[in-house]
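Engineer: predicted coordinates and the sequence they were generated for:
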Amino acid sequence: MIVHIPALLFLQDLMGTYGSADGMASLSVIRVGYGHSIELRLGGKVQLAGVVGVSGNSVELFAQIGLPNVVRLIGQLRAQSELGFEGSDMSFGVSFVLEDDTLTLGISSDGNLKKKHVLQRV
């Protein structure tokens, strides 16, 4: 039986390339099989690269973030337009809020928002 995972359906809507107005941040979401790959560039350097796939009734993001270590983030749909990922081994989070062609990307540490990027679909 095929089960529709709302978080995965959200990622399908998120597919594409996004960029900030100042050109400093860009995000690419590409479909890879039934999952997705995510790449976040800040200042021309890749800051986050990972793959998202289904785990149970939710999604997981296995990502390399700055360091050579791969971290596991568990994702849940927080609202119809917001998908959040939280670290299972560390207090790190990434959230995606999509409204029309505007994507707000939030990066948090220890439960506090550290960076926020507003990106437009390219």
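Structural biologist: Looks like it arrived, so ask away. Numbering: from 1, shown residues only.
Engineer: for the rest of this, base every contact and every neighbour count on C-alpha atoms.
Structural biologist: Will do.
Engineer: not counting its neighbours along the chain, what's nearest residue 104?
Structural biologist: Using CA to CA, 6 or more residues apart in numbering and skipping residues adjacent in sequence, the residue nearest residue 104 is residue 118, 4.5 Å away.
Engineer: ok, that neighbour - contacts?
Structural biologist: By CA atoms under 8 Å, 6 or more residues apart in numbering, the residues touching residue 118 are 20, 102-105.
Engineer: for comparison:
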Amino acid sequence: MKERVFEDRHGRKVIVRVNKSNIQIHTEEKKIIDYRFYLDSNEILYYLKEQATRIWKSFHPKEADSLGSDYFEFYDRGTDTNGYLEFHDEALIFESPSEETTLLYQFNKRRMESFIYDMESWVNL
């Protein structure tokens, strides 16, 4: 598993963990439900796109065309709960599936395609 830490201007950190089938975003500690990470630079977005292209050979950013491809919500089997992701005011806003995990969000290929598609539209990627 590949791991990289990013920090915003407020000192908030997210940990991006990449394995063969998904890309996860974590915090450093549990007990965090709502988390806002500011995009001071596009470094994390470049990294996410780079890693997505590396692990999914047929990765192509495209618009969400179904609920399964929309990145707003994901289901976490470990906690049997949903987590959420929004982009607002130059920040990624996460709602963790549970305070018992450090996991904020988990991307599969299709959700990452729609996420990167939107980021390329809204931010200069």
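Structural biologist: That came through fine. Since the model is a prediction, treat every value here as computed from it, not as a measurement.
Engineer: can you give me the TM-score here?
Structural biologist: Superposed pair, TM-score by TM-score structural alignment, normalised by the length of the first structure: 0.30. Supporting alignment: 65 aligned residues with a CA RMSD of 4.7 Å.
Engineer: returning to that earlier point: quick one: which of the contacts of residue 118 of the first structure sit in strands?
Structural biologist: Counted as lying in strands by DSSP state E, out of the contacts of residue 118 of the first structure, are 102-105.
Engineer: which is the succeeding secondary structure element to the top strand by length along the second structure?
Structural biologist: Assignment by DSSP E gives strand 81-88 as the longest strand of the second structure. Proceeding N to C from strand 81-88 of the second structure, the next assigned helix or strand is strand 91-95, under DSSP states H and E.
Engineer: between strand 81-88 and that next one, find me the angle.
Structural biologist: Interaxial angle of strand 91-95 of the second structure relative to strand 81-88 (axes from the mean of the first three to the mean of the last three CA atoms, to 10 degrees): 160 degrees.
Engineer: how about strand 91-95 of the second structure: buried residues?
Structural biologist: 93-95 (16 or more other CA atoms under 10 Å).
Engineer: the first structure: helices as residue ranges?
Structural biologist: Along the first structure, counting by DSSP state H, helices occupy 6-14.
Engineer: what ranges do the strands span in it?
Structural biologist: With DSSP E as the criterion, the first structure has strands spanning 16-19, 25-32, 35-42, 45-55, 58-65, 70-79, 82-87, 92-99, 102-109, 112-121.
Engineer: now distance to residue 6 of the first structure too, for those, in a markdown table please.
Structural biologist: Below are the strands of the first structure laid out as a markdown table (distance: least, CA to CA, whole Å):
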| stretch | distance to residue 6 of the first structure |
| --- | --- |
| strand 16-19 | 18 |
| strand 25-32 | 16 |
| strand 35-42 | 13 |
| strand 45-55 | 11 |
| strand 58-65 | 8 |
| strand 70-79 | 7 |
| strand 82-87 | 10 |
| strand 92-99 | 14 |
| strand 102-109 | 18 |
| strand 112-121 | 21 |
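Engineer: for residue 7 of the first structure, find the nearest of those strands.
Structural biologist: Among those, the nearest to residue 7 of the first structure by CA to CA is strand 70-79 (5.3 Å).
Engineer: ok, and the most crowded of the ones in strands among the contacts of residue 118 of the first structure?
Structural biologist: Within those, most neighbours by other CA atoms under 10 Å means residue 103, with 23 neighbours.
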